[in-house]
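S.K.: Dropping the sequence and predicted coords here.
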Amino acid sequence: MSTVQDIMERGPSSPRRSECLERIRAVILETLREDGAHATAVPGLMLYRWSVKRPSRPRVYRPSLCVVVQGEKQVWLGSQVFTYNPATYLVSSIHVPVQSSVSRATASEPYLALCMQFDPEELVDLLGDAWIRADEAVPETGLWVARMEDQLLDAIARYVDLVRHPEDVPYLAPLWRREIFYRVIRGEGGQRWARLLAASYANPAHLAVRYLAEHFRDHVRIEDLALLVKMSPSALHRHFKALTNMTPIQYQKRMRLLEARRLLLSDVPSVTEAALSVGYESVSQFTRDYARFFGLPPSKDVKRLRLAP
């Protein structure tokens, strides 16, 4: 697979690519008059607009295809950095806590992007037997970046244009959504995505990630998780870290803290309630973990975020 630097240095866009990018930009600018994120009526499609750079912030990436049509974004998974822009796209095959930042955006040329969330089940029937290799010795990292190809971008542009034509969504969205994922699998890096998708149903480390993503509030012993996915605790630790760049305990803690922050920013009235709702038994331990991860105690962090532009 090409490096991000190789991809960024391949020269100007083709006329077809420029046209597709402009079509997507027009829909996003028409839909989002101000900065923010917007959930559309098109299945799984989110649109984003930011007119200033956004500093690195923790968040959870879900299984999704992410595309930048103007600007640039960076995502950190442990020590690995993934950069994507209009020449590339990013795929997340798992639920994983990351750090992300908008690294290129201005008022005159705002960051514009989209994200298509997916359920791996909807893609399995696209994978012929020749693609499926779920017996990898060590799982590959659950995030990756690849070069955007013209046919894929054209299919994405048609899908995004359904925002303007909601009456067509029931009929055309399933067809074009399937085409998009087909183009990814057939394109650069598609074999890797196919392996990850197949592994998500057969590889024990993927099963462990899916279980923790759904049960991060529960008390989960590593020994019990290893038994559940039929691995030894040491093997689970090694494979889980290869996939997520963190241990199972680190993964669960970050999922809890990110959900607690979301709750505190929405409708949960107290730190105690947020701590208990995400699985902490000790509020003082929650406060220490929260401050260590976000840099401020819960109340101060939430106040800062609410006052931020």
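M.R.: Nice, thanks for sending it over. Numbers count the residues shown, from 1 in each chain.

S.K.: contacts and neighbour counts: CA atoms only from here.
M.R.: Fine.

S.K.: Look at E136 and say how many residues are nearby.
M.R.: 11 (other Cα atoms under 10 Å).

S.K.: take a look at this one as well, against the first:
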Amino acid sequence: MQEKTLAQQAELARAIERHTGTNGVHQTAIPSLSFVRRSIDKDRNYGVYKRSLCITAQGVKEVSVGMEEFRYGPGDYLVASVDLPATSQIIETSPESPYLGFILELTTNEILEVLGDANFSSVLEEGSGRGMFVSRLNLSLFDAVVRLVRLLDTPEDIPTLAPLFTKEVIYKVLKGEHGDTLRKLVVKGNSAYQIKNAIELIKTNYDKPIKVEVLAETANMSVSSFHRYFKEVTAMSPIQFQKQLKLQEARRLLFSESTDATTVAYRVGYESPSQFSREYSRMFGFPPIEDMKRLREKHEQRLNA
């Protein structure tokens, strides 16, 4: 079994290498599937992990959510079962052996469809569980992943078979050791699902003040219960969650629009540019102007590499 797992891992790595060729994130012909290739970039990256299944075929990656860290390499898979602001860093890569990753986005409808077709117990344990987890890849899940990736070599089969193979992958994840965590976040009537509703409200209104009482009401919880369950799912408080969304969007705006820091501070909901600069420096390690200079220099280096 170990030999077959290694063979699958090698096949997945070859496929990612073949369908990327250059560094970056590459969308494939399967709409929900992307590949990642990084050979030199070990910097921290900031973004929102959407609900997805992530697999490393080569190299090692570390993802931080709040104060919690998730490390995964070949033979592991990571699932983000709810959208989470996170910091990621590739810690093992080189030009000779680049980091190669697989990302399959998962929709609520797809998960619910699998749950409706399969014979899963309707009973879920109390508690929400962390919205991100890492597990070991078993042979069954790896088989399903490799079959999905092989469709890229027969594009004419993708419209018919990709939805079926994706459902198989989701089924295998739901059958895994953390499958209940994923189920809780799509099935109505439990605390995890109610927290998901509050997360959506914060994401939609990240640039506006939101009272915790409003979030708790959205989740149909008392304020104290809401705080406890929110931190259980996201590893951070609602205020920290919203702040990360604000600062990540501010960084994106500064880089993509070349707008000044004061304007961006107001656009993402800060009333004080000095507070924005302090919190930006605390999160990204540099004040906005210096950070943008570094990012643009590295962007030029990548383009010229």
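M.R.: Ah, there it is. This is a predicted model, so every value here is computed, not measured.

S.K.: Post the TM-score for the overlay when you can.
M.R.: Superposed pair, TM-score by TM-score structural alignment, normalised by the length of the second structure: 0.88. Supporting alignment: 296 aligned residues with a Cα RMSD of 2.3 Å.

S.K.: Quick check: the alignment partner in the second structure of G279 of the first structure vs N304 of the second structure, distance?
M.R.: In the second structure, the residue matched to G279 of the first structure (TM-score structural alignment) is G269. Distance, G269 of the second structure to N304 of the second structure, using Cα to Cα, to the nearest Å: 36 Å.

S.K.: quick one, helices of the stretch 151-300 of the second structure?
M.R.: Counting by DSSP state H, counting those that start in this stretch, the stretch 151-300 of the second structure has helices at residues 158-174, 179-184, 191-204, 212-218, 223-234, 238-257, 261-267, 273-284, 288-304.

S.K.: OK, contacts around the alignment partner in the second structure of G36 of the first structure?
M.R.: Aligning on TM-score structural alignment places G36 of the first structure opposite G24 in the second structure. For G24 of the second structure, the contact set (Cα atoms under 8 Å, 6 or more residues apart in numbering) comprises V36, R37, R38.

S.K.: and the second one, that's in a helix?
M.R.: In this case it means R37 of the second structure. No: judged by DSSP: H, G, I helix; E, B strand; the rest coil, R37 of the second structure forms no part of a helix; its state is strand.

S.K.: which residue in the first structure lines up with it?
M.R.: Aligned partner of R37 of the second structure by TM-score structural alignment: R49.

S.K.: Tell me the mean distance between the longest strand that the second structure contains and the first structure once they are aligned.
M.R.: In the second structure, assigned by DSSP state E, the strand with the most residues is strand 84-92. By mean Cα distance after the TM-score superposition for the first structure, the fitted strand 84-92 of the second structure averages 1.4 Å away from its aligned residues in the first structure.

S.K.: G269 and N304 of the second structure: which is more packed in?
M.R.: G269 (18 against 7).

S.K.: quick one: the nearest residue to the more buried one once chain neighbours are set aside from F226 of the second structure, how far?
M.R.: Excluding its sequence neighbours, the residue lying closest to G269 of the second structure (Cα to Cα, 6 or more residues apart in numbering) is D207, at 4.3 Å. Going from D207 of the second structure to F226 of the second structure by Cα to Cα gives 21 Å.

S.K.: The two: which is more packed in?
M.R.: F226 (25 against 19).

S.K.: That one matches what in the first structure?
M.R.: In the first structure, the residue paired with F226 of the second structure is L236, using TM-score structural alignment.

S.K.: got a list of what that match touches?
M.R.: P204, A205, A226.

S.K.: ok, 7 Å please
M.R.: A205, A226 (Cα atoms under 7 Å, 6 or more residues apart in numbering).

S.K.: still on that earlier bit, I'd like the helices of the stretch 151-300 of the second structure laid out as a markdown table, including distance to L78 of the second structure.
M.R.: As requested, these are exported to a markdown table (distance: least, Cα to Cα, whole Å):
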| stretch | distance to L78 of the second structure |
| --- | --- |
| helix 158-174 | 10 |
| helix 179-184 | 12 |
| helix 191-204 | 19 |
| helix 212-218 | 28 |
| helix 223-234 | 15 |
| helix 238-257 | 20 |
| helix 261-267 | 33 |
| helix 273-284 | 24 |
| helix 288-304 | 27 |
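
S.K.: Tell me which of those helices approaches D143 of the second structure most closely.
M.R.: helix 158-174 (8.9 Å; Cα to Cα).

S.K.: what comes into contact with that closest one?
M.R.: So helix 158-174 of the second structure is contacted by I30, E110, I111, V114, L141, A144, V145, L148, L151, G179, D180, L182 (Cα under 7 Å, 6+ apart).

S.K.: Quick one: the residues in the first structure that it pairs up with.
M.R.: Using TM-score structural alignment, helix 158-174 of the second structure pairs with 169-185 in the first structure.

S.K.: Can you mark which positions in that stretch are buried?
M.R.: Neighbour-count burial for stretch 169-185 of the first structure flags V169, A173, W176, R177, E179, I180, F181, Y182, R183, V184, I185 (criterion: 16 or more other Cα atoms under 10 Å).
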